[in-house]
Each structure stands twice: as structure tokens, then as C-alpha cells.
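J.: got a sequence here, can you build the structure:
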Amino acid sequence: MNIGILLKEGPYNHQASDTAYKFAEAAIRKGHRIDAVFLYNDGVINATKLGDPPQDDRNIAERWSALATEHGFEVLACIAASKRRGITDELMIKGGSITGLGTLTDIAIRNDRLLTFGD
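T.: Purely as a prediction, here's the structure:
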């Protein structure tokens, strides 16, 4: 099954980031394909290099980058949400980029499922 993910919450302040990541890992293990992760609203913060969590904490941006790179999907941040938060292409993780909201529609159309994480 081809799956798209929509993540609407930022890291560390909501369970949605961790849940989406764990879902993606589990889906891949079961043989499904993650097509793309689209970040919207505060979700765009998940894909920036700006975070510097303590050594004993997980680095959510690095986790998304590694998973996307290893399994060949993109982490896409909404341009409007990114601009509102001062996020530019240079601040994006490896495997991440900024794109328009129309890309979310494309993800929804081309995949078997689009799962939303966050409020």
C-alpha cells in the first residue's frame, strides 16, 4: 500500500510527531511504501536544522531525515507555514524541501491512504 502522511504539529510539544514517525517505521517494516510526509502548520518545524535537543533526548528532525533518506521519500514543508515561521530551504533537513499546498493534494490523489497526525 502507498501511504502519504500529513503532520500538523511541531516536535516536542505534541505526541503527533512521534506517533507519525513510529507509524511510518511500522508501515515500512510491514512492506508498505511511504510516498511523502507533508508538514503543515507547526509541523514544518519537524524538518528544520534549528533544533538542538539535549543529548539524552531524541532528535526528531534527524530521525525524519534518516528515515526519508533510507527509504526514498521526501519530507515536504508547506511554503506558507514555513514563511510564517522564518523557515527557508537552507534550514531544511537532508531529504526535506519547501513546496506549495497543491503538493498535498497530489499526495492525497496518488496514494492509497493519506493519514493525518495532529489537530
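J.: can we go C-alpha only for contacts and neighbour counts from here?
T.: Will do.
J.: show me where this structure has strands.
T.: 2-7, 33-39, 74-78, 96-99, 113-117 (DSSP state E).
J.: hmm, residue 65 is touching residue 76, no?
T.: No. Using C-alpha atoms under 8 Å, residue 65 is not in contact with residue 76; the gap is 11.2 Å.
J.: in terms of packing, which of these two has more residues around it?
T.: residue 76 (24 against 21; other C-alpha atoms under 10 Å).
J.: the strands of the chain: which one's closest to residue 14?
T.: Of all the strands of the chain, the one in closest proximity to residue 14, counting by C-alpha to C-alpha, is strand 113-117 (10.0 Å).
J.: and the closest one, what other elements does it pack with?
T.: Applying 3 or more C-alpha pairs under 8 Å, 6 or more residues apart in numbering; DSSP states H and E, one finds that strand 113-117 contacts strand 2-7, helix 16-29.
J.: please provide the structure for the following sequence as well, for comparison with the first:
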Amino acid sequence: MNIGILLKEGPYNHQAADTAYKFAEAAIAKGHKVDAIFLYNDGVINATKLGDPPQDDRNIAARWTELNQKHGVEVLACIAASKRRGINDDVMIDGAEITGLGTLTDIAIRNDRLLTFGD
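T.: A predicted model of the protein is given here:
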């Protein structure tokens, strides 16, 4: 099964980022293809290099980079949500890109499922 993920919450203020990551990891382990993670609203903060979590805490941005590099999962941030939060290409993690909402429509069309994490 091909799966797209929509993540609408920031990395450390809501469980959604952890749940989306763990879901993607489990789906891949079961042989499914996770095509893309589309970050919307505060979710765009997940794909920035601006965070510096303590050593004993999880690094959520590094998790998205790993999914991209190991499994080819696209990490895409909404341009409007990014601009509202002062995020540009210079602060994006490796493998992530800023794109328009039309890409979210494409993800929904080309995948069997689109799962939403966050409010």
C-alpha cells in the first residue's frame, strides 16, 4: 500500500510528530511505501534545523532526514505556512523542501491512503 502523511503539529508541543514518525517507521517495516510527509501549519517546524534538543531527548528533525535518506520519503513543507513562521530554504533539514498546497493534492491522488496527524 502507498501512503501519504499530513502532519499539522510542531515537533515538541504535541504527540502528533512522534506518532506520525512511528507510524511511518512501522508501515515501512511491514512492506508499505510511505511516499511523502506533507507538513502544514505548525508542522513545518518539524523540518527546520533551528531546533537543538538536549542529548537525552529525541531529535525529531533528524528522524525526518533519516526517513528521507534511508527510504526515499519526501519531506515537504507548505510554503504559506513556512513563510508565516519565517522559515525558508536556508533553515530546512537535508532532504526537505518547501512547496505549495497543490503538492498535498498530488500526494492524496497518487497514494492509496492519506493519513492526518494533528488537530
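J.: one step back: now do the shared contacts for residue 65 and residue 76 of the first structure.
T.: residue 96 (C-alpha atoms under 8 Å, 6 or more residues apart in numbering).
J.: I'd say residue 48 of the second structure and residue 93 touch.
T.: Yes. Using C-alpha under 8 Å, residue 48 of the second structure makes contact with residue 93 at a distance of 5.3 Å.
J.: which residue lies nearest the spatial centre of the second structure?
T.: What sits nearest the mean C-alpha location of the second structure, by C-alpha atoms, centre = their mean, is residue 37, with 4.1 Å.
J.: surely it meets residue 76?
T.: Yes. Using C-alpha under 8 Å, residue 37 of the second structure is in contact with residue 76, at 6.1 Å.
J.: picking that back up, separation between the residue nearest to the centre of the second structure and residue 6 of the second structure?
T.: As judged by C-alpha to C-alpha, to the nearest Å, residue 37 of the second structure and residue 6 of the second structure stand 6 Å apart.
J.: returning to that earlier point: residue 48 and residue 93 of the second structure: which is more packed in?
T.: Between residue 48 of the second structure and residue 93, residue 48 has the larger neighbour count (other C-alpha under 10 Å), namely 21 against 18.
J.: excluding chain neighbours, give the residue nearest to the more buried one in space.
T.: Closest residue to residue 48 of the second structure apart from its sequence neighbours, by C-alpha to C-alpha, 6 or more residues apart in numbering: residue 92 at 4.5 Å.
J.: the one you found and residue 31 of the second structure, how far apart?
T.: 28 Å.
J.: so those two - more neighbours on which side?
T.: Using other C-alpha under 10 Å, the more surrounded residue of residue 92 of the second structure and residue 31 is residue 92, with 20 against 10.
J.: distance of the more buried one from residue 115 of the second structure?
T.: Residue 92 of the second structure is 23 Å from residue 115 of the second structure, where distance means C-alpha to C-alpha.
J.: thank you, goodbye.
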